[in-house]
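1. model the following, please.
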Amino acid sequence: MGSFVYKDKVYEIDENGFLLKPEQWDEDFARGMAPNVGIREELTHEHWCIMSFIRNAFSETGRCPMIHQIGKDCGLKLQDLKKLFPSGYLRGACKLAGLTYLDEEVHSSWLPSKRLIAATVPIQERKYRVNIRGFLLDPLSWDEEYAVFKAEELKMPALTEKHWQIIRFLREQFEKNGTIPTAYETCEANQIEIEDVGLLFPDGYHRGAVKIAGLSDR
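-> Below you'll find the predicted structure:
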């Protein structure tokens, strides 16, 4: 937990710079945070349109929209989003909009502590510890059985070689660099468009692909 100050306004943020209270958001937060996510120039009309879309979608559904929804509804391609938000959709666009994919109706910091206790999910006599959002707590405990189970839990069809290509890429990059690739990096490395992410992982890049790969940004 910490704070971010801009124009004498104090915003409560978490350790990754995400706004803890979405209702505290205003345009000054976005302007002040923009340089921290790789945007050196003044925010443009396109930036504000995407942030507005994200916040409106959250207001209507209680969830941060998925990246392929942005591409489809705003008519943007992968390179368009990458140019506008170079640090990524979650770490750039959603952060500036004062939201994160973990926000669903209420921020996790508002939940009673007893609801934040990790659950233990048994899979064929193995146990995997997950957090309240269903993300694996220990990436090293991941295996392919977990991925299959999580995909079934998300009501996805049987995982195809294309799914495994994305999952293995995420795992390899995490093991190599200790970080999760952005959706941009994953799409470019695997030669797919953001629309393909939505087709492969209907729950989205983070809530689908990253979760199945046993990883979590936060």
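
2. contacts and neighbour counts: CA atoms only from here.
-> Fine.

3. so what's residue 147 up against?
-> 212, 213, 214 (CA atoms under 8 Å, 6 or more residues apart in numbering).

4. repeat that with 7 Å
-> Residues touching residue 147, when contacts are defined by CA atoms under 7 Å, 6 or more residues apart in numbering, comprise 212, 213.

5. and the helix or strand containing it, what's buried?
-> For residue 147, the element it lies in under DSSP states H and E is helix 144-153. Using 16 or more other CA atoms under 10 Å as the burial criterion, the residues of helix 144-153 that qualify are 146, 147, 148, 149, 150, 151.

6. and the two most separated of those?
-> Of all pairs drawn from those, the one with the longest distance (CA to CA) is 146 and 151, at 8.5 Å.

7. please enumerate the strands of the chain.
-> With strands called from DSSP state E, the chain shows them at 2-6, 9-13, 119-123, 126-130.

8. mind listing residues that contact the last one?
-> Around strand 126-130, the neighbours that count as contacts under CA under 7 Å, 6+ apart are 118, 119, 120, 121, 122, 136, 137, 141.

9. how far away is residue 81 from residue 27?
-> According to CA to CA, to the nearest Å, residue 81 and residue 27 sit 20 Å apart.

10. Proceed likewise with the subsequent sequence, for comparison:
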Amino acid sequence: DAEGFMTDPTEWTPEIAAVLAQEEGIDALTDDHWTVINFVRDEFDKTGQSPTLRAISKRSGVDTKTLYALFPKGPAKKVARIAGLSKPKGCI
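-> The predicted structure is shown next:
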């Protein structure tokens, strides 16, 4: 879409994630990044929505401080974009 979010999550690949991460200023995706990305994609598959930052930090095993370190300046929005999902509700 106009903000760089994928409109069809089924077209997403790990290679696309790496490119989107670089666009977001993340040079390389670590195992911790993938833990969060896979959690967010699994939640989206179950609910049809991107999980909130609180849900990610409570249920993914990655705390809020670490989320901000992994995905600086807006982790919920950045991880959704990198994971190939639509913009989370409530994100500006």
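
11. hang on, the earlier thing: just the buried members of the contacts of strand 126-130 of structure 1?
-> Burial by neighbour count, 16+ other CA under 10 Å: within the contacts of strand 126-130 of structure 1 this picks out 118, 119, 121, 136, 137.

12. which of these lies closest to residue 191 of structure 1?
-> Using CA to CA, these come closest to residue 191 of structure 1 at residue 136, 27.0 Å.

13. alignment lookup: the closest one to structure 2.
-> The equivalent of residue 136 of structure 1 in structure 2 is residue 6 (alignment by TM-score structural alignment).

14. how about that match: what's its closest non-neighbour residue?
-> Sequence neighbours aside, residue 84 is the residue nearest to residue 6 of structure 2 in space, at 5.3 Å (criterion: CA to CA, 6 or more residues apart in numbering).

15. got it, and residue 53 of structure 2?
-> In space, and not counting its chain neighbours, residue 53 of structure 2 is closest to residue 76: 5.2 Å by CA to CA, 6+ apart.

16. okay, the counterpart of residue 47 of structure 2 in structure 1 and residue 10 of structure 1: tell me how far apart.
-> Using TM-score structural alignment as the criterion, residue 47 of structure 2 maps onto residue 177 of structure 1. Spatial separation of residue 177 of structure 1 from residue 10 of structure 1 under the definition CA to CA is 33 Å.

17. residue 60 of structure 2 against residue 36, yeah?
-> Yes: under the criterion of CA atoms under 7 Å, residue 60 of structure 2 makes contact with residue 36 at 6.5 Å.

18. which of those two has more neighbours?
-> Relative neighbour count places residue 36 above the other of residue 60 of structure 2 and residue 36, with 23 against 16, counting by other CA atoms under 10 Å.

19. rewinding a little: what sits against the match of residue 47 of structure 2?
-> The neighbourhood of residue 177 of structure 1, defined by CA under 7 Å, 6+ apart, contains no residues.

20. alignment lookup: residue 199 of structure 1 to structure 2.
-> In structure 2, residue 199 of structure 1 lines up with residue 69, judged by TM-score structural alignment.

21. now residue 160 of structure 1
-> Structural alignment places residue 160 of structure 1 opposite residue 30 in structure 2 (criterion: TM-score structural alignment).
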